[in-house]
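Undergrad: sequence first, then the predicted structure, then my questions.
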Amino acid sequence: MQTIEIGVEGMSCASCVGRIERALSAQPGVSTAQVNLATGKATVEFDQPATTGTLIETIRDAGYRPQVQSEEVPVIGMSCGSCVSKVERALNKLPGMIRASVNLTTQKAVVEFLSDTVSLARIHQAIRDTGYEPQASESDTQAEDQNKEGIDLRRKVIFAAILTIPVVLIAMGKMIPALEALYISVLPHRGWMTLEWLLTTPVLFYAGARFFRSGYAELRHANPGMNSLVMIGSGAAYFYSVAALLVPGFFPAGTAESYFEAAAVIVTLILLGRYFEHIAKGRTSEAIKKLLQLQAKTARVIRDNEAVEIPIEAVVPGDRIQVRPGERVPVDGMVEEGQSYVDESMISGEPVPVAKQKDTELVGGTINKNGSLTFRATRVGADTVLAQIIKMVESAQAEKPPIQELADKIAGVFVPIVMVIAVLTFITWFTFGPAPALSFAFVTTVSVLLIACPCAMGLATPTAIMVGTGKGAEMGVLFRKGAALETLARMDTVVLDKTGTLTRGRPELTDFILVEGREDEVLAWMAAVETESEHPIGEAIVKGARDRGLTLPAISEFQAEPGYGIQAQVAGHRINVGADRYMRRLGVELDSVADHSVSLAEKAKTPLYVAIDGRLAALVAVADPLKEGAVEAIAALKGAGLRVAMLTGDNRATAEAIAQQAGIERVFAEVLPEQKAAEIKRLQGEGAQVAFVGDGINDAPALAQADVGIAIGTGTDIAIEAGDLVLMRGDLRGIVDAAALSRRTRKTILGNFVWAYGYNLALIPVAAGVLFPFTGYLLNPMLAAGAMSLSSVFVLTNSLRLGRFKPGGENTTASTLSDGNVVQASAS
C-alpha cells in the first residue's frame, strides 16, 4: 500500500473536491482518497493495479491539472548501461515518481514526479545511495509554483480591471440622462455596444479562461460546480449581449439590451476574490513555513579529518558533524566531543538552554549557544524530530474531519439544486414577469447562478483546520489528525495515566530525616553504596546526592540481598541500606522514626533506612512526584466542567495518595496494560466522550480506544503513533490549551458554515426576485458576483482570526471549554 500527495490546480469549491474524490476512489486499487481545497492537495492511499500515472490521468480526465514537476538532474560517475539501470530502478521505486529516465551519453536523469510526495532532495539522495553523485539544484519549485500562481492571478486581475472599468463607465454613462446625449454625439448606441464587446471579450476569454475550462469539464462530467455557475452566468450575459448587438430584431421590443458590463465585472470580481483567497491561503500555511525555516540548509561534516560544508540533504547517518557557537544543529545526533548549551525551546518550550556534553542527544533545528560540539548523526532527512513534527502538522491539515465530509455531501447536491432554481426562475419571470419579460428573466437567472457559487462552503473547514493545527504546533500541541480538533471539542471526560503522564516517571529523593551523624556525610555514604545498585530507587538516591554537590567515597565488599537491601564498607564503616524488614532482620531499632514512616507511606513515598555499624542513621524517602503544573491543569479541567479520572497499574493505596495530591476523585487502580482499553470502553458505554492521556507505549491500546488519544511526547520520543494528538512538552496544561483551541476552531468552522450557507439561503430568493413585487428591487448580477467573492474572503479572514488564539488565561474559562454545555464533575 502506497500513500502519495498530488497537488491539484483548478479547484474552486466543495463540488470540485467531491468530483476528484469520486473519480480517484473509483479507480481499482485505491483504498482512500481525500482532497483538501485549502491546501490544494489530494492524498491517495492505493495498491496495485492503481499506479501514480493512472491517478494523475484520472485527475486530468476530471478536468483538473495535477501538479507534476519535471527536472533534469546531472549524474556524475556513470560509466556503463548497468549504472544507468541501477539509477533508474532506484528512482522509479520512490513514492510519487511518475517516470525516471537516465541517459548515459548526456550523464543526466530526466525525472517526472509529484513534488508534494517526493522532493528533489530525496531524489538526489536516492542517486547517492546507488553510489553516484547528483549535481544539486538551487530551485525551490513548490514555492516558485505558488509564487507563479499569485503573479498570474494578480496580472490577470489588473488586466481585467483595466478593460472592465471603461466598459462600466460606458454602460453607466448611457443610463444617466445628462450624459446620454454626450455619448450619442460621439458614437451611436450600437457603436458603444461594439466597443463594450471588444473590451469584454479578452476579459472573459483570456483573463477568465480558467472559469470556462473548468466549467466545461464540470458539465462534461455531469457534476456542475462553482466554475460552471460562473461560466453559465457570465457566458449568458456575454452571448445574450452579442446576440442583441448582431441580431437585435430577433428579440422582443425593449429587450435587446447589452449586459457586457455585467459579464466583465463578474469575471473581474471573482478573479479578485480568487487573488485574495490565494493570499489568505498562503497565510494559513504560515505554521509549516515557520517550521521549515528551522531546518538548517548545510552541515559541516568531517571528511578525512577536515570539516567540509555540504547540503543538508547529503548528510547520512553516521557522519561526524561540527556545530559552532550560534549555529543551528543540522540533524539529530549524539554528542561525541565538546561542551555547550543548546536552545531547545522549539521542542521543549523551555527558554533556558540545556547543557550538552559527551553522550547527550542533539535535536536538529535547535541552536547551539556558546560552545563547539562534534556529534554523530543518528537521524537525517524525514527521520529527524523536526521532520516528523512537520509531517504531523501537514497530515492533520490534509485530513478531513466529519463536519467537512458532511459539507462536501451537501455541496454535491447544492449546485444542481441551484441550477434547477435558476431554470425555474427564468421560466417564472419569462411567463409571469412584466415587460420586457425576457430581460427580467435573464437578469434574475444570472444573479441566482452567481450568488450561489459554493466556494465559501468548500473553504469553511480546511482553512480553519489549517490555522488551528498550525497554532497548535506553535503551542507545542501536535494534532496528528485533523478530526481530533473536532472530537476534542466534544469531550466531557479526561482519563490520565499515572506514571510518566501525571507524574514525572522517574523516582526522586524527596525526604531525608537524620537520626544521628552529619547529614551530608550520611547521604554521601548511602549514595556511594547505591552506586553499585541497578534499582531505580538507588539511582534516585545517587542523583539526589550529586545534585547537592556531594563527593561519593570509594566502597568495598558490596553485597546485595534482593527484596531486602544492600551492604558495603565505606570509610571503615559498615553501611546497610534497605526496607524496614531488612533493618528488623539486622536488629536495627526503628521506633524513633515509625510515625515518619507511616506518614511518608500515606503520601505514596517509599521509605528506606540507613544503618551505620548497626545503628539507625537516617530515614529517606523516594517518590515519583507529580509533574509541574499537573495540579493546576487538573483544577482547570475540573473548573471547565470536565470529569477527570486516573488510570494506573499501581496498587490502590499509592494510586489514591497520588490522586489526592493531584485533586482527582475517580481512580482506576491495579489495571493491567491490556485492561486499560477495556476500562476506556466501559466509560464510553456509560455515554462519556473520553480523552485518554498516556505515554504512547504501554498505553497504546487505551489511546486507540479513546475518542481522543493524547500522547505525551518529550524530546526525541515525539513520534508517537498511537495518539490523535501529541503534547510535545509533556506539560499537562497543554491539554487545557488543546481543548480550548479545539473549541475555538469548531466554533470558527460553524461560524464559517453559518455565513456560507446562510448567505446563500438568504440571498438566492433575493436574486430570484422575491422582493420585486414589494419593493421593485432586483439584485444586479454585478452585485451578486461581488457578494459571492466577499463571502469567500470573509470565511478566510474569519479562519485567520484563530492565529490570534492565546494559550491559557481567557481561553481556558469554563464557558470557552464547555461550549455552553458544562458537564458537572463527578466523583462516581
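TA: Yep, it's here.
Undergrad: drop to CA atoms for contacts and neighbour counts, all remaining ones
TA: Noted.
Undergrad: what sits against L802?
TA: Contacts for L802 (CA atoms under 8 Å, 6 or more residues apart in numbering) come out as 464, 467-468, 471, 744-745, 748.
Undergrad: now the terminal residues of stretch 247-262, how far apart.
TA: End-to-end distance for stretch 247-262, by CA to CA, to the nearest Å: 20 Å.
Undergrad: repeat for stretch 681-689
TA: 10 Å.
Undergrad: any buried residues in that stretch, and which?
TA: Within stretch 681-689, the residues that qualify as buried are 681, 684, 688-689, counting by 16 or more other CA atoms under 10 Å.
Undergrad: re earlier: max pairwise distance over the contacts of L802: which two?
TA: Pairwise distances across the contacts of L802 (CA to CA) peak at 13.8 Å, for the pair K471 and T748.
Undergrad: can you list which of the buried residues of stretch 681-689 are found in helices?
TA: Among the buried residues of stretch 681-689, the members falling in helices (DSSP state H) are 681, 684.
Undergrad: just the closest of the buried residues of stretch 681-689 to A171, please.
TA: Q689 (60.5 Å).
Undergrad: try it against this one:
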Amino acid sequence: MTKKINITMLFLLWIIGIWIIISMLFHNKNNFILFRIAHNNYFLFTIAIISTYLFGFKYIKKAYFELFKWKKTGMNFLVFLSTQTSIFYSIYQLVMNQTLDLIEASIFINFFLKTGDLITERLNNVVAKDLKTILSIQPKEAIYINDKEVESVVSTDSIKIGSIIKVKKDQIIPLDGELITNFALFNTQIIDGENNVKTFYKNALVFAGMVNKGEDITLKTTALKFNSYLSQIVMQVSSVQSQKSKFKSAVDLLVTIFTPLVIIISLFGFLLSYFYFDVSNLSAAFKVLTTVLVSACPCAIGIAIPLAIAIGSSKAAKKGVIFNKPDAFQRMAKIKVICFDKTGTLTKGEIEVEKFIGDKNYLNVIGLIQLQQKHPLANGFLNYLRKINFKIDKSSQLVEEKPRVYRYKEDLYEFIPSFKWSSQIKSVIDLSKLKDNLTTTFVLKNNIVVAVIIFKDKLRKDAKSSIKILNDKKYELVMITGDNLLIANDVANELGNMKVFAQQTPNSKLKIISDFQKQKKGVAFVGDGINDVLAIQKADLSIAIISSHFFVNLEADISLLNPNIELIYEAIKFARLTKIILITNLFWAFFYNILIIPLALSGILTPLFGMAIMFCSTLLVLLNSMLFKFKK
C-alpha cells in the first residue's frame, strides 16, 4: 500500500475502533443499532481479519524474518503470537456461539503500532529535512568553459571531474575544485560555520557551498556533484544515524532474551489463571496470556536509541560538530583526559614565516618538499613563497628516500626542528643567536644546515576561554606537541592549568596516551587530523579540527567543521544530552514493561488497556525525543 492509502486506511480504522470501544462501554445500557452492529461477533471478526492480515501484514512478514531468517525473536514475533492467539481463540468462540472476549487484541494492536510507526516516521523526516536543507544550497547549474574557452551554463550533473568552471562574484561554488586563479576570497560559512571571508591561493582546494566574495574565478573540478565535500558531510551524518552502536547492539541482545522470557511468563500466566485464580475458565486464561503478550511488546525499546542518536547527530551537525561514529555519544561520557596537539589546534594554524635565513637558491627545493606535506608549517612556507612571488620549478624530480628525507638531483635534504640540532651537525649559518622560544626548522643538505626557517603562530581567540571551561568541568588537560619545550610552556602558561609534553614524535605520543589509559582514564585526543593519525587511532575518542587548509578528514570519531575549540565543549554537551535522552527513552520503555507485566499476570488489565498503555509508552519516548529535537 502507498503511504497515502496507509494513512487514509489508518484514519478510517481508528474511527471504526473508537466506535467499537464506545459500543463496548454502552451496548448493555443502550439498544442503539450502531452499538449493536459494532458489538456483533461477525462484524468484529471481519475487522480483526482486515486489521491483522491486510493492515498488519508488515508485522507478520517481519515475524517470519525474525524467526526463520534472522534466527531470533523480537517485537514482531510477540505481535504475531498475540494476534494469532486472539484470532484462533475467536474462531473457537464463534463456533461455540460465545461472545468474542479477546478480539480487540487483534484489532487494536495493529492500530497502535501503525500510529506509532507513522509518528516515528514523521519525526525522522523532520530530522532528515535539516540535512536536505544543507544540500539544497549547492547550485544546480554552473558556468562551464570548454576547450575553446567558450562559456555556457550547464547542469552540474553533467560536469565531469577535470572540467573548468567559472564562478562569478557573490556566486556559490557549485562543485568542489582546485583553484586556477592566483588567489580568491571565499565565505566558508556553509563548511566551517565561520561567517567571514578567507583567502585561498592557486591550487588550493575549494568546496561546493562556499561563496565567492572576490573577483570572478576559475577552478578545475575535483569531484562530481553527488560526491562533493558537502554531500560527504550529509552522508556521514546520515550514516551515523543508520549505524548500530554497541549500546544498541546490547539492547537488541537484551530484547532477544526478553522476548522468550515474555512468552514463558505469558504461558505461566495462562496456567496460573486456569488452575489457580479462575479455575477451568479458558476464556480468562487466554485473556491473561494475550494481555501479557500485547502489554510487554517492546515497541518503544526499538525506537529509543535510533531516535536519540538521529536527533543528537543532526542537532550537532547544524553547529558544525559531526559525530562520525554512533558510539562516540557513549564514549564521550567516559572521557577524563583531553589531549591537545598544539599547532593548528590550540593555535590558529595560520603559520607565517617570520624569517628565512640562508641562500635563496634553496627556496625551490624547500618548496617542492613542502608541496608533499600536509602540515600547517608546510602551508605557511608555501604562502610565504606566494607573498614574495616565487614560483616553484617542478621540472626536476624529487624522490623521498625515507620518511622526511628527500633526494633532489644528487643531494639529500632533510628538515629537523631546532631542538633536535646538536653541535655534531655542521652548519654554514651562525646558529648561536637564534632564540629558543621560536618555532624554528633547520634545512639540512647532506647533513649540513644550509637554511633556517623561523615560523610564528597565534593562539586561537577562543582557546583561553575554552580551556577554562574544560578545567572548570574537571577534565585533565594535556598538550602533546612536537614543538620545543620553551614554546610549549609559553602556550600552556598563557592558557592556564595544562600539562605539557613537548618535543614528541608521533610514536611517543602513543606512549603518553597509553600511559593515561593504563591509569583507567578515558582519553580524548584533539588534533588537526594531519600528522596526528596514530594518536587519533590510539585514543579512546578522537576529535579532528578541520582547518581551512585541510577540510577532508571525516575519519575521526568527531570532526569539528569550524576550527573553534569551543566546539569541543559543544560536542561534550551534545553527547551528554543525547545520552540523557537515550537513557530516559529506555527508562520509559523498560519501566513500563516492569510495571505492566505483574498487572497483566494478575488479570487486572484487559488486552485493550494493556495495548493502550503500551502505546502510551511509545508516545512518551517520541515526546521525549521531540522535546530534545526542538530544545534550543
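TA: Arrived safely. Everything numeric in this text was worked out from a predicted model, so none of it was measured.
Undergrad: work out the TM-score between the chains.
TA: The TM-score (TM-score structural alignment, normalised by the length of structure 2) is 0.80; 572 aligned residues with a CA RMSD of 3.8 Å.
Undergrad: next step: the contacts of L802 of structure 1 restricted to helices.
TA: Filtering those for membership in helices, criterion DSSP H, returns 464, 467-468, 471, 744-745, 748.
Undergrad: just put those in JSON lines and tack on neighbour count.
TA: Output for those, formatted as JSON lines (neighbours: other CA atoms under 10 Å):
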{"residue": "A464", "neighbour count": "31"}
{"residue": "V467", "neighbour count": "25"}
{"residue": "G468", "neighbour count": "32"}
{"residue": "K471", "neighbour count": "25"}
{"residue": "R744", "neighbour count": "23"}
{"residue": "T745", "neighbour count": "26"}
{"residue": "T748", "neighbour count": "24"}
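Undergrad: can you redo the contacts of L802 of structure 1 as a markdown table with distance to T200 of structure 1?
TA: Formatted as a markdown table, the contacts of L802 of structure 1 follow (distance: CA to CA, whole Å):
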| residue | distance to T200 of structure 1 |
| --- | --- |
| A464 | 37 |
| V467 | 38 |
| G468 | 42 |
| K471 | 44 |
| R744 | 45 |
| T745 | 42 |
| T748 | 39 |
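Undergrad: now the terminal residues of stretch 294-302 of structure 2, how far apart.
TA: This stretch, stretch 294-302 of structure 2, spans 15 Å end to end (CA to CA).
Undergrad: where along the stretch 451-600 of structure 2 do the helices fall?
TA: Secondary structure of the stretch 451-600 of structure 2 (DSSP state H, counting those that start in this stretch): helices at 463-472, 485-495, 506-518, 533-538, 566-602.
Undergrad: contact partners of the fourth one?
TA: In this case it means helix 533-538 of structure 2. Contact with helix 533-538 of structure 2 is made by 506-507, 509-510, 513-514, 525-527, 529, 542-543, 556, as judged by CA under 8 Å, 6+ apart.
Undergrad: put together a markdown table for the helices of the stretch 451-600 of structure 2, with distance to V211 of structure 2 on each row.
TA: Formatted as a markdown table, those follow (distance: least, CA to CA, whole Å):
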| stretch | distance to V211 of structure 2 |
| --- | --- |
| helix 463-472 | 27 |
| helix 485-495 | 34 |
| helix 506-518 | 37 |
| helix 533-538 | 31 |
| helix 566-602 | 23 |
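Undergrad: so which of the ones you listed comes closest to F329 of structure 2?
TA: F329 of structure 2 lies closest to helix 566-602 among those, at 4.6 Å (CA to CA).
Undergrad: my guess is M346 of structure 1 meets T366, correct?
TA: Yes - with contacts counted by CA atoms under 8 Å, M346 of structure 1 reaches T366, the gap being 6.9 Å.
Undergrad: nearest to I389 of structure 1 among the contacts of L802 of structure 1?
TA: K471 (13.1 Å).
Undergrad: state the distance from the equivalent of that closest one over in structure 2 to F258 of structure 2.
TA: Counting by TM-score structural alignment, K471 of structure 1 corresponds to K315 in structure 2. Counting by CA to CA, the separation of K315 of structure 2 from F258 of structure 2 is 33 Å.
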